[in-house]
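Q: Starting from these lines, generate the structure:
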Amino acid sequence: MASPMNGGDGTHSYSKNSTLQRCGLSAVEDAIKEAVMQNVETDKLLCGSTRFAIADLGCSVGPNTFHAVETIIEAVQHKSSTNNLEFQVLFNDQIGNDFNTLFASLPQERNYFAAAVAGSFYGRLFPSSSIHIAYSSGALHWLSKLPEGLKVKDSPAWNAGRIHYSGASDAVVKAYAEQLEEDLENFLRCRAQEIVGGGMIVILVGGVSHANVQHRSTVLFTFVEAILIDMVKEGVLAQEVVDSFNIPIVYACINDVRRIVEKNGCFEIVKMEMVEPVDIATAETNVVMHLRAAMEGTLIDHFGEEITEQVLVRAMRLPTHMMVDAAHGGGIFALLKRK
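A: The predicted structure follows:
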């Protein structure tokens, strides 16, 4: 399982290096508001209660999560016929997430009660029929675990010399795809139990339009892979240490996501489309800093701190055109309504 994003609020923290993810939200912010106002009937959802529960699944440490939940709350308030709603926001992430930083940076002027729920969103997190809107951005492309075949040296899916499925053998691609399908099925099964009838899931996740298309962000993985291979050639790293490392990320094809949702049968697809993030000015070190904030813990878990630092220092040499490509890799935007 991948490590959480870098905590704290320092130079290498996720809170300081997550503007690309914020751009993804900005690209669909109006669509989220419109979907909530058109599809969420608060009177029917609440059945006389005034508590409205919103869960952010994979919240990390902020500040993006605060902006997202405020966007949802604003839309619900605009649609609601009552002025006395009490909003409860449940911030979810892995047990190792830096919830201390998250709660220390909560907006002082906020109109919701906040709570943390630690654990994997590939399992149950909340009581039955207790969540009205679940939101997940930039999280579902992380797998719950590496496919088993990638861990066994004699397996057809042993990914020697590579750290991802991009450019890998058919067996490796298949292993990643099967793990993704299992994870998404578990995610939907659990949310179907937790979300009230008529409630919604809002998903924004890195993805591709067709199965044979590589997501632009994989260029970063290719670059890190090349760095690791150079370190093997220099005698800094053993080949088998690199061979046994794989990044637990899959950029799903939109048609596969649609098929898995339809197979689950508990959700109506209100909207599912490809989106491109808003263009931003990309400083030369910006994308590498984002990479560090997101993946440093995962690299340290496998290679240790000293090797990871060397990898990230070398990654600062990433060519500008590769950074621009990686920064503008699109995603899948999905709005699902509980039947």
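Q: From here on, just use CA atoms for contacts and neighbour counts.
A: Noted.
Q: Let me see the ranges of the helices in the stretch 1-150 of the chain.
A: Assigned by DSSP state H, counting those that start in this stretch, the stretch 1-150 of the chain shows helices spanning 19-39, 42-46, 64-79, 99-104.
Q: So for residue 141, which of these sits nearest?
A: helix 19-39 (13.0 Å; C-alpha to C-alpha).
Q: and stretch 56-68, how far apart are its ends?
A: Taking C-alpha to C-alpha, to the nearest Å, the first and last residues of stretch 56-68 lie 9 Å apart.
Q: tell me which residues in it are buried?
A: 56-68 (16 or more other C-alpha atoms under 10 Å).
Q: And stretch 29-45, by the same measure?
A: With burial defined by 16+ other C-alpha under 10 Å, the residues of stretch 29-45 counted as buried are 29, 32, 33, 35, 36, 37, 39, 40, 41, 42, 45.
Q: Residues in contact with it: which ones?
A: Residues from elsewhere that reach stretch 29-45, judged by C-alpha atoms under 8 Å, 6 or more residues apart in numbering: 71-72, 74-76, 78-81, 132, 196-200, 202, 335, 337.
Q: Is it possible to mark the buried ones in these?
A: By neighbour count, with 16+ other C-alpha under 10 Å, the contacts of stretch 29-45 hold 71-72, 75-76, 79, 132, 196-200, 202, 335, 337 as buried.
Q: Greatest separation within those residues: which pair is it?
A: Every pair of these checked by C-alpha to C-alpha; the farthest is 71 and 197, at 21.7 Å.
Q: Any chance of a markdown table for the buried ones among the contacts of stretch 29-45, columns distance to residue 245?
A: Shown next, in a markdown table, are the buried ones among the contacts of stretch 29-45 (distance: C-alpha to C-alpha, whole Å):
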| residue | distance to residue 245 |
| --- | --- |
| 71 | 38 |
| 72 | 38 |
| 75 | 43 |
| 76 | 44 |
| 79 | 48 |
| 132 | 39 |
| 196 | 40 |
| 197 | 42 |
| 198 | 42 |
| 199 | 39 |
| 200 | 36 |
| 202 | 32 |
| 335 | 34 |
| 337 | 38 |
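Q: To compare against the first, here's the next sequence to fold:
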Amino acid sequence: MASKQTAPIMNQGQGETSYAHNSSIQNAEQNKMKSLIEAVVVELCSNTGTLQPGKMVIVDLGCSTGPNALALVSIAVEAIHAHCLQFQQPSPEVSVLLNDLPENDFNTVVKSLVTLRQSNDPVVVTGITPGSFYERLFTSESVHLVCSSNSLHWLSKAPEDLKTNLIPAYDIDEHSRHERLPIVLEAYAKQYRKDFTLFLKLRAKELVSGGRMIISLLGRRSDIIATKFPFLPEIVAQILCVMVSEGVIDKEKFDSFYA
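A: Here you go, the predicted structure:
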């Protein structure tokens, strides 16, 4: 969950098992956003009122680490350069801010930021903003473009209704699992509506007038039966159940592992 207390921790560094070397699926999703980002940059650069006084602030919420951390903001910076070159207009000064939870491997991210700062046209200033995107991160009316990929499906916390009704994160009994499915789906939907509404309210305060947001996240149509989903989460849950039965994992911890 994307909160300060409970968070998805990615393997740090640049080793063989690191997130940086095992995130090709996430990178493919980012590439699908390229045309959207380029189109939005053209809109922003064409609206001189939005960019007064010639500055643009671009943020990536949930930037992660490794090559993916710079993918979206790099697309935006390149689009700014291409647009200004084509129309022979001065480039705005660009501020690129990367956000993720404090536990993120920002040491690796900071080292890669040098590539963005080497650009002289446009001038690019970079920064790190650690924290949950379910809280205020930037000053009022300061951000022109918000990008986020594969992050906003993480909730701020496990649904309260599940914990209140003592519904475990996963029940090995298939019959019980299917009986509880409507309650579980509604609990997650309720928490998501609450979190996403908060996210929009916070970003509304931080965006300049005419600012833009481009967001990509996992989801499903509400009329698709959940059992048609990929089986990976269920396989992982079954493995964890076996580990509980063998005493490797504490059952109480497993029952609280909502995902």
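Q: TM-score for these two?
A: Once superposed, chain against chain, the TM-score is 0.83 (TM-score structural alignment, normalised by the length of the second structure); 241 aligned residues with a C-alpha RMSD of 2.4 Å.
Q: before we move on, back to that, between which two of the buried residues of stretch 29-45 of the first structure is the distance greatest?
A: Longest span within the buried residues of stretch 29-45 of the first structure, C-alpha to C-alpha: 29 and 45, 22.6 Å.
Q: Quick check: residue 236 of the second structure vs residue 106 of the second structure, distance?
A: Distance, residue 236 of the second structure to residue 106 of the second structure, using C-alpha to C-alpha: 28 Å.
Q: Of those two, give the one with the bigger neighbour count.
A: residue 106 (24 against 10; other C-alpha atoms under 10 Å).
Q: re earlier: so can I have a markdown table of the buried residues of stretch 29-45 of the first structure showing distance to residue 117 of the first structure?
A: Shown next, in a markdown table, are these (distance: C-alpha to C-alpha, whole Å):
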| residue | distance to residue 117 of the first structure |
| --- | --- |
| 29 | 25 |
| 32 | 23 |
| 33 | 25 |
| 35 | 26 |
| 36 | 24 |
| 37 | 27 |
| 39 | 26 |
| 40 | 24 |
| 41 | 26 |
| 42 | 24 |
| 45 | 22 |
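Q: Which of these sits closest to residue 233 of the first structure?
A: Among the buried residues of stretch 29-45 of the first structure, and counting by C-alpha to C-alpha, the member closest to residue 233 of the first structure is residue 29, at 46.8 Å.
Q: Return the residue of the second structure aligned against that closest one.
A: Matched by TM-score structural alignment, residue 29 of the first structure corresponds to residue 34 in the second structure.
Q: residues contacting the aligned partner of residue 7 of the first structure in the second structure?
A: Using TM-score structural alignment as the criterion, residue 7 of the first structure maps onto residue 12 of the second structure. Listed by C-alpha under 8 Å, 6+ apart, the contact set of residue 12 of the second structure reads 18, 19, 20, 65, 104, 105.
Q: Neighbour-wise, give me the winner out of those residues.
A: Highest neighbour count within the contacts of residue 12 of the second structure, by other C-alpha under 10 Å: residue 65, with 26 neighbours.
Q: do you know how far it is from residue 212 of the second structure?
A: For residue 65 of the second structure relative to residue 212 of the second structure (C-alpha to C-alpha), the value is 24 Å.
Q: Which strands or helices does the longest helix anywhere in the first structure pack on?
A: Criterion DSSP state H: the longest helix present in the first structure is helix 170-194. Applying 3 or more C-alpha pairs under 8 Å, 6 or more residues apart in numbering; DSSP states H and E, one finds that helix 170-194 of the first structure contacts helix 254-264.
Q: ok, now how distant is residue 255 of the second structure from residue 8 of the second structure?
A: For residue 255 of the second structure relative to residue 8 of the second structure (C-alpha to C-alpha), the value is 17 Å.
Q: Among these two, which residue is more densely surrounded?
A: Taking other C-alpha under 10 Å, residue 255 of the second structure and residue 8 do not tie; residue 255 has more neighbours (16 against 13).
Q: Now check the first structure for the residue matching that one.
A: Matched across to the first structure, residue 255 of the second structure falls on residue 243, judged by TM-score structural alignment.
Q: three-state assignment of the residue nearest to its match when sequence neighbours are not counted?
A: Spatially, and ignoring its direct neighbours in sequence, residue 243 of the first structure is nearest to residue 160 (4.4 Å; C-alpha to C-alpha, 6 or more residues apart in numbering). Classification of residue 160 of the first structure by DSSP: H, G, I helix; E, B strand; the rest coil places it in coil.
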